[in-house]
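Asks: just need the structure, nothing else, for what follows:
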Amino acid sequence: MYKQPREVHEARIYTQAYRVYGLIYLVPGAGTADLLNQEKPYLPVTGALLYTPGYTHPPEAKDLKASTGFLALRKERVQWVVGGKPSEPRTSPALLEKRRLALLFGDYLLAGELLLPRGVRLSDFLSQAKPFQTLLEAGLYPLLPDRPIVELEPLERFPFVTVYLRLAEAVAEAPGEAQDPRLTLFG
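Replies: So this is what the prediction gives:
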């Protein structure tokens, strides 16, 4: 199927229309963001189970809409992915800094650490970065109407997730240390 060897990984892929559970295939030494940032418009997924949209895991059996042995999923529809491997930075770690961010996706947000070039403004990075990025030490936070963001508790935690920055409705950077200490969402 592939010209070069691939590593198989389980993945959960979230779009606005589906939660897709299946297998993705990475080139050895590459991460999930590397695969998604390739110019090919489709992400091959095998053993795909398609569930109703949402963010809860595991999905309920009644939410299963379809299953297929192979699915070519449009990358531009992917909001975020759990699984695969984190992509490694292509530059010296001394030139990077971790920044705590929250990415808003409808009625929930993902918060975690993103590696950015040291000293670069977030807005400049967002306008020039590859669209899929690895968010480290991430948490999934459902938004609640009676609770401020600073008091939200994570529904789920991940060592990393791969996020499509262009489909995040908003990106917020953690405030400086002089700000509100209740911002537990940002660490």
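Asks: make it CA atoms for all contacts and neighbour counts henceforth
Replies: Will do.
Asks: how about the residue nearest to residue 74 when sequence neighbours are not counted, what does it touch?
Replies: Excluding the flanking residues, the one nearest residue 74 by C-alpha to C-alpha, 6 or more residues apart in numbering is residue 42, at 4.6 Å. Residues near residue 42 by C-alpha atoms under 8 Å, 6 or more residues apart in numbering: 72, 73, 74, 75.
Asks: distance check, residue 136 against residue 75.
Replies: Look at residue 136 and residue 75: by C-alpha to C-alpha, to the nearest Å, they are 21 Å apart.
Asks: same check, this time on residue 56
Replies: For residue 56 relative to residue 75 (C-alpha to C-alpha), the value is 21 Å.
Asks: what's the answer for residue 88, then?
Replies: 20 Å.
Asks: between these two, which has more neighbouring residues?
Replies: residue 75 (20 against 14; other C-alpha atoms under 10 Å).
Asks: isn't the more buried one up against residue 33?
Replies: No - with contact defined as C-alpha atoms under 8 Å, residue 75 does not reach residue 33; the gap is 11.0 Å.
Asks: can you give me the helices for this structure?
Replies: Taking DSSP state H to define them, one finds helices in the chain at 32-37, 122-128.
Asks: and this one, please, so the two structures can be compared:
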Amino acid sequence: MYKQPREAHEARIYTQAYRVYGLIHLVPGSGTADLLNQERPYLPVTGALLYTPGYRHPPEAKELKASTGFLALRKERIQWAVGGRPAEPRTSPTLLERRRLAFLFGEYLVAGELLLPRGVRLSDHLSQAKPFQTLLEARLYTLSPDKAIVELSPVESFPFVTVNLRQAEAVAEAPGEAHDLRLTLFG
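Replies: Have a look, this model is predicted:
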């Protein structure tokens, strides 16, 4: 059992092979990224439902592949997760800036605001940061060959998601909402 008390939170966890719905267990005051960045290689998920890969929510009943009371999910396989609680910055908010970024995962992308240290180049931060980061005011977009990226509409919105920087196929700066209400990878 856990040495510290834990709080159960609903979560959706996306890997290349599955969409996992279940409960994750956070230490009071910690966030989902904190749990995922711990050195333990597996994430405990209780009451897990495993669906075919994809991004659509809610999944259809025919997409259910398995269910189990307990699942130890390899953290390195996690692309991104919805649920739990956002991780709190460990430094003063005055030392941070919000950068709007887009993370590409196959046929879709997740865009939102990442807190970065002021004045740090994006490439430097991505190569030195812990793998799991909180993305605020996130939106999910599906790529479409008959639409320019600037014409995409969000499929789903979230107050926050937790992304695995090591699993994103690409990371690009995206314009902030104040500049352009449409999403573009090219500015």
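Asks: buried deepest among the helices of structure 1, which one?
Replies: Of all the helices of structure 1, helix 32-37 has the most neighbours on average by mean count of other C-alpha atoms under 10 Å, namely a mean of 22.
Asks: which helices and strands does that helix pack with?
Replies: strand 132-142, strand 156-164 (3 or more C-alpha pairs under 8 Å, 6 or more residues apart in numbering; DSSP states H and E).
Asks: which residues in structure 1 form strands?
Replies: With DSSP state E as the criterion, structure 1 has strands at 7-14, 19-26, 42-51, 64-74, 80-83, 96-105, 108-117, 132-142, 156-164, 170-173.
Asks: got JSON lines for the ones you listed, with distance to residue 186 of structure 1 too?
Replies: Shown next, in JSON lines, are those (distance: least, C-alpha to C-alpha, whole Å):
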{"stretch": "strand 7-14", "distance to residue 186 of structure 1": "23"}
{"stretch": "strand 19-26", "distance to residue 186 of structure 1": "26"}
{"stretch": "strand 42-51", "distance to residue 186 of structure 1": "30"}
{"stretch": "strand 64-74", "distance to residue 186 of structure 1": "31"}
{"stretch": "strand 80-83", "distance to residue 186 of structure 1": "19"}
{"stretch": "strand 96-105", "distance to residue 186 of structure 1": "6"}
{"stretch": "strand 108-117", "distance to residue 186 of structure 1": "7"}
{"stretch": "strand 132-142", "distance to residue 186 of structure 1": "10"}
{"stretch": "strand 156-164", "distance to residue 186 of structure 1": "13"}
{"stretch": "strand 170-173", "distance to residue 186 of structure 1": "8"}
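Asks: just the buried members of the contacts of residue 42 of structure 1?
Replies: Those of those that meet the buried threshold are 73, 75, by 16 or more other C-alpha atoms under 10 Å.
Asks: so which of the contacts of residue 42 of structure 1 persist in structure 2?
Replies: Retained in structure 2 (both residues aligned by TM-score structural alignment, their matches' C-alpha atoms under 8 Å) from the contacts of residue 42 of structure 1: 72, 73, 74, 75.
Asks: ok, of those residues, which one's closest to residue 183 of structure 1?
Replies: Nearest to residue 183 of structure 1 among those: residue 75, at 32.8 Å, using C-alpha to C-alpha.
Asks: would you quantify the distance from that closest one to residue 84 of structure 1?
Replies: Residue 75 of structure 1 is 15 Å from residue 84 of structure 1, by C-alpha to C-alpha.
Asks: one more: residue 37 of structure 1?
Replies: According to C-alpha to C-alpha, residue 37 of structure 1 stands 14 Å off from residue 84 of structure 1.
Asks: list just the nearest of the kept ones among the contacts of residue 42 of structure 1 to residue 52 of structure 1.
Replies: The nearest member of those to residue 52 of structure 1, counting by C-alpha to C-alpha, is residue 73 at 15.3 Å.
Asks: list the contacts for the closest one?
Replies: 42, 43, 44, 45.
Asks: top of these by neighbour count?
Replies: Of all those, the most densely surrounded is residue 45 (22 neighbours; neighbours counted as other C-alpha under 10 Å).
Asks: surely that one touches residue 75?
Replies: No - using C-alpha under 8 Å, residue 45 of structure 1 makes no contact with residue 75, being 11.3 Å away.
Asks: please pull up the equivalent of residue 101 of structure 2 in structure 1.
Replies: Under the alignment (TM-score structural alignment), residue 101 of structure 2 pairs with residue 101 in structure 1.
Asks: and its match, how far from residue 116 of structure 1?
Replies: Counting by C-alpha to C-alpha, the gap from residue 101 of structure 1 to residue 116 of structure 1 is 11 Å.
Asks: how about residue 16 of structure 1: what's its closest non-neighbour residue?
Replies: residue 53 (6.1 Å).
Asks: my guess is the one you found meets residue 12, correct?
Replies: No - applying C-alpha under 8 Å as the test, residue 53 of structure 1 and residue 12 come out as separate, 11.9 Å apart.
Asks: which one of the helices and strands packed on helix 32-37 of structure 1 lies closest to residue 120 of structure 1?
Replies: That would be strand 132-142 among these, by C-alpha to C-alpha, at 15.9 Å.
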